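J.: Pasting the sequence and the predicted coordinates here, then a few questions.
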Amino acid sequence: MSGSLSILIIGHLQLTAICLLIFTFNNLDNVKAFGPRRSALYTIDEPSKQLRPDDTPEPQENWFEQKLDHFDDKPENITWKQRYFMNETFYRNDSEAPIFLTIGGELAISPRWVTKGSWIKFAEHFGAMCFHLEHRFYGKSQPKSDLSYENLKFLTSQQALADVAHFIRSMNVKYNFNNKQKWIVFGGSYPGALAAWARQKYPHLIYGAISSSAPLLAKVDFFEYLQVVKTSLTTHSDNCLKAFGRAFAELETLIRQPIGQRNVNEKFNICTPIEESVTKPLDMSNFFQKLADNIAFVVQFNKVNRPEAYYTIGEVCNVMVNDTIGPPFERLGIVNGMVLENLKEKCLDYKYDNMLTEMRNISLLAKVANGTRQWTYQTCNEFGFYQTSNDKNDTFGDRFKVDFFIKQCMDIFSESMDAKYLEKVVSQTNEFYGGLSPKSTNVLYVHGSIDPWHALGLTASNNPNTPTVFIKGTAHCAEMYDAAKSDPPQLTEARNKILDYLAQLLTDSEM
């Protein structure tokens, strides 16, 4: 989306059946605000401004009184204002019309997602009411005055799901929805997991769910992410993957001698000369991780119909296999420059202390308050999702092992967030939600083979209650965007399968 699951960005993660669509429909218009990323759960983006007809007004902001702590029954429980948008355009307003609700993920929600995206086509087809609810602690939905470690204890997926449940109950009353009107939840990335979990935890409120590109399994050492990145690069050619491997190996040699260091500084547009950091392991881990992260960014959103024209696997691989440009490390430098320019970053800032300074800023006006600090906290407190590289002989080397990411949790938030703590909370998350063995029914899980996040998702199932759609050759949340002429037939087929599944849910007489 954020998105993407979202975004761990560090210094650089219902129609009359009320259609409760839990997307990570997040606003990435100002991409440069995010800076370098660490182990990112990039969220799905908002639709292009140009796609919205000029005569289609953006919906107004609405605000909803929400509880701070849903698990505290004390009368003095604090409340706060949560932002949402709505679209009644297609609502047929009868006793069986469904309702859709989109829930934001790791960034601010965008009003345009109430008028665009494949879920709006579904809403039009079924005559649904649509809502768009912002995730607590993101965007304008701030329960507290700052993002201190103490305040962030109220930022959990369980609290967010309880927000959804309380919102549904309240909207049922406000709009006099009856018990025959089905709430169907959709979501992509982190909210894709929320969608599945919402149906699982609140089946009396939510009838079904479409869960797209959702990492259901929390995992501290998510080494599989870059393994899928590698496999996806080979869809262009084996030579592309080999060229990336040689480039990283050459960098390891170059940074150890003065002439090589000067080459690295020049070819990779480094903010701080690399020679100042070659003896600082954390800086070097950050450097290599960021380079790998930029490649992963291209892979994760390969050919997705996003508003920004992000580079594709084909475009970066064409550079990497072109030996007339120069040795592999120079080609990697060109690819890195392409991504930096796309993300509007002036240079590659890899300094670990710079990252800590930014990430420790608790102000709601800080750059990292765009979702970076919040999502990082969620990974440190619930999910892990650290995209590691542990093998010196592998494509991306062994410079950013799991300890590197755990140390960031400890340095940014609390020394208590050590390896033992991460293993405990991740285990608790999987026990609470079920990991890849969810206990829910009426959930359709959708993934693309190019998307590295499918490694933590449900891509095949023999359980008729949890069917799956696995789309060959598509990337993160691809089916959630508006259709495009360039869409491959399997993507169109996937959207049709989702539409058929929704029809099945909405005609099901069991309530």
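T.: Yep, it's here.

J.: okay, CA-based contacts and neighbour counts for the rest of this
T.: Fine.

J.: For residue 145, see how far away residue 221 is.
T.: 33 Å (C-alpha to C-alpha, to the nearest Å).

J.: neighbour count winner among those two?
T.: residue 221 (20 against 10; other C-alpha atoms under 10 Å).

J.: Report the contact partners of that one.
T.: With contact set as C-alpha atoms under 8 Å, 6 or more residues apart in numbering, residue 221 has these partners: 384-388, 402.

J.: could you pull out the strands for the stretch 351-500 of the chain?
T.: Using DSSP state E, counting those that start in this stretch, the strands of the stretch 351-500 of the chain run over 384-386, 443-448, 468-471.

J.: so which of those strands gets nearest residue 133?
T.: strand 443-448 (20.2 Å; C-alpha to C-alpha).

J.: Let me see the residues that make contact with the closest one.
T.: By C-alpha under 8 Å, 6+ apart, strand 443-448 touches 196, 199, 208-214, 454, 457-459, 465-478, 498, 501.

J.: Of the contacts of residue 221, select the buried ones using a ChimeraX command.
T.: Remark: buried members of the contacts of residue 221, expressed as a ChimeraX selection using 16 or more other C-alpha atoms under 10 Å:
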select :384,385,386,387,388,402
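
J.: which of the contacts of residue 221 sit farthest apart?
T.: Of all the pairs that these form, the one spanning the most space (C-alpha to C-alpha) is 384 and 388, at 10.9 Å.

J.: quick one: the nearest residue to residue 86 once chain neighbours are set aside and residue 454, what's the gap?
T.: Nearest non-adjacent residue to residue 86, counting by C-alpha to C-alpha, 6 or more residues apart in numbering: residue 131, 4.2 Å away. Using C-alpha to C-alpha, residue 131 is found at 27 Å from residue 454.

J.: this is the comparison structure:
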Amino acid sequence: MLDASTPGSDVPPPALFTGHPAALAPALGALVVGLEHRFYGLSVPAGGLDMGQLRFLSSRQALADMASAHLTLSRLFNVSSSGPWICFIGSYAGSLATWARLKVPRTPVGGPGEGNPHLGVAVSMSVSQIVLHSLEQKCLSTSRAETVAQLRDTDPQVSSMGDRQWLYPTCTEFGFYITCAGPACPFSQLPTLPSQLSLCEQVFGLSISSVSQAVEQTNCYYGGQSPRATHVLFVNGDSDPWHVLSVTQSLGPLESALLIPNASHCLDMAPERASDAPSLRLARQKIFQQLQTWLLQAKESQVKGVSERQALAPSYVATWIMDTSHSTEGSGLL
């Protein structure tokens, strides 16, 4: 069981080690491992966060890191690299799980992607009708000038919350700008789309047109809301603003979707509580059943593969003996 955690913290992802994924591990006989995204926590390069370093901060590099970690961990823990791996990750990192299945299919990683936005947007996403249940991140200064100054600072200590690191891929790959326009908006209408896009230019020198082009390229490369990956379960809560950018309807038998009523961002990954709604309990049960199905299929596939190799072995050996007997007569090989 693998967690390529959502960026922004230098501590192990709590949902993995104390939440629902950890509760599933004993029942599945799983080893739990957490991965830290490059440029966050303790994985910030010694050179800091200047543009020369940030060019290595991308989803494609993150996928390469996941593939490398898979092979390294297999050797470290002496487990088969071809065995089943479950990837339990949420939010942006949930997209990485899907993209790993899409772009690195030989890496046997599959699993639920929680609250994962797949469609990059360089247009406004209104939250006026989708209420956020909590705000956990530390806020930047309310002063525009101070905000820009903080985001320009390349010292990792200043960007310990990951604000500069997160802004960069929104400018170079994703968009993901949230606005709250219209008279029904319950929040501030100050974060307009133009004001957020202008940060890319003020902080990184990237034009607004380049952001739009980057988002278009990302959607084309990964498939947007039709990624065509396999063995992926898209899990979302309908009270999570990000669910409108995710996959909320099944795309086929190997791309299932689960939309949990009245659930907020990645709520199903939290520890189980007596107060959990019946819909949340049912969703977790469905997740567990899906994982059991995939693991059973993987086991049957491995058994079938071994049986086929064993069935082919005698014929292969016999052919080798027959062929070599003509060319090595009297050599004693037989």
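T.: Structure's in. What do you need? Owing to the predicted nature of the structure, the values given are computational and were not obtained by experimental measurement.

J.: how long is stretch 126-141 of structure 2 end to end?
T.: 23 Å.

J.: Can you check which part of structure 2 the longest strand along structure 1 sits on?
T.: Ranked by residue count and defined by DSSP state E, the top strand of structure 1 is strand 79-87. Under TM-score structural alignment, strand 79-87 of structure 1 corresponds to no residues of structure 2.

J.: Which residues does that strand contact?
T.: Identification of contacts with strand 79-87 of structure 1 by C-alpha under 8 Å, 6+ apart yields 59-68, 111, 114-115, 129-134, 136, 140-143.

J.: which among these end up buried?
T.: Looking at these with 16+ other C-alpha under 10 Å, the buried ones turn out to be 59, 64, 66-68, 111, 114-115, 129-134, 136, 140-143.

J.: Let's see which of these end up in strands.
T.: Checking these against DSSP E, those in strands are 64, 66-67, 129-133.

J.: can you redo those residues as CSV with distance to residue 407 of structure 1?
T.: Formatted as CSV, these follow (distance: C-alpha to C-alpha, whole Å):
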residue, distance to residue 407 of structure 1
64, 37
66, 34
67, 33
129, 45
130, 42
131, 39
132, 36
133, 33
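
J.: Between all of those residues, which two are separated the most?
T.: 67 and 129 (24.2 Å).

J.: Please say which position in structure 1 residue 254 of structure 2 maps to.
T.: So residue 254 of structure 2 corresponds to residue 465, using TM-score structural alignment.

J.: no no, residue 179 of structure 2
T.: Residue 179 of structure 2 maps onto residue 388 in structure 1, by TM-score structural alignment.

J.: before we move on, the earlier item: name the residues of the longest strand of structure 1 that are buried.
T.: For strand 79-87 of structure 1, using 16+ other C-alpha under 10 Å, the buried residues are 80-87.

J.: and the angle for that strand with strand 129-133?
T.: Strand 79-87 of structure 1 runs at 140 degrees relative to strand 129-133, counting by axes from the mean of the first three to the mean of the last three C-alpha atoms, to 10 degrees.

J.: can you give me how far strand 79-87 of structure 1 is from the chain middle?
T.: Centroid separation for strand 79-87 of structure 1 versus its chain: 21 Å, with C-alpha atoms, centre = their mean, to the nearest Å.

J.: Following element in sequence after that strand, please.
T.: As assigned by DSSP states H and E, the chain's next helix or strand after strand 79-87 of structure 1 is strand 99-103.

J.: who touches that next one?
T.: 14-25, 109, 123, 128-135, 181-187, 191.

J.: when you check those residues against the helices, which ones overlap?
T.: Residues of the contacts of strand 99-103 of structure 1 located in helices (DSSP state H): 123, 191.

J.: on that earlier part again, you'd agree the match of residue 179 of structure 2 is up against residue 397?
T.: No. In this structure, residue 388 of structure 1 is not within contact of residue 397 by C-alpha atoms under 8 Å, at 9.7 Å.

J.: what's the overlap in contacts for those two?
T.: Contact criterion C-alpha under 8 Å, 6+ apart; residues shared by residue 388 of structure 1 and residue 397: none found.

J.: first vs last residue of stretch 125-134 of structure 2, how far apart are they?
T.: Stretch 125-134 of structure 2 stretches 18 Å from its first residue to its last (C-alpha to C-alpha).

J.: Could you measure from residue 181 of structure 2 over to residue 192 of structure 2?
T.: From residue 181 of structure 2 to residue 192 of structure 2 the distance is 8 Å (C-alpha to C-alpha).

J.: who has more neighbours, those two?
T.: residue 181 (20 against 16).

J.: Not counting residues beside it along the chain, what's closest to the more buried one?
T.: Residue 181 of structure 2 sits nearest to residue 189 (C-alpha to C-alpha, 6+ apart), 5.7 Å away.

J.: residues contacting the one you found?
T.: Counting by C-alpha under 8 Å, 6+ apart, residue 189 of structure 2 has contacts 179-181.

J.: from memory residue 174 of structure 2 sits against residue 218, does it?
T.: Yes. Contact criterion C-alpha under 8 Å: residue 174 of structure 2 and residue 218 qualify, at 6.9 Å.

J.: who touches both of those two?
T.: residue 120.

J.: how close does the aligned partner of residue 489 of structure 1 in structure 2 sit to residue 249 of structure 2?
T.: Alignment note (TM-score structural alignment): residue 489 of structure 1 maps to residue 278 of structure 2. Using C-alpha to C-alpha, residue 278 of structure 2 is found at 21 Å from residue 249 of structure 2.

J.: Settle it for me: which of these two has more neighbours?
T.: A direct count of neighbours by other C-alpha under 10 Å for residue 278 of structure 2 and residue 249 places residue 249 higher, at 14 against 10.

J.: so stretch 182-195 of structure 1 aligns onto which residues of structure 2?
T.: Stretch 182-195 of structure 1 maps onto residues 84-97 of structure 2, going by TM-score structural alignment.

J.: Can you tell me the closest non-neighbouring residue to the counterpart of residue 444 of structure 1 in structure 2?
T.: Matched by TM-score structural alignment, residue 444 of structure 1 corresponds to residue 233 in structure 2. Distances taken as C-alpha to C-alpha, 6+ apart put residue 112 closest to residue 233 of structure 2, at 4.5 Å, once the chain neighbours are dropped.

J.: And residue 201 of structure 2, by the same measure?
T.: Nearest to residue 201 of structure 2 is residue 207, by C-alpha to C-alpha, 6+ apart, at 5.3 Å.
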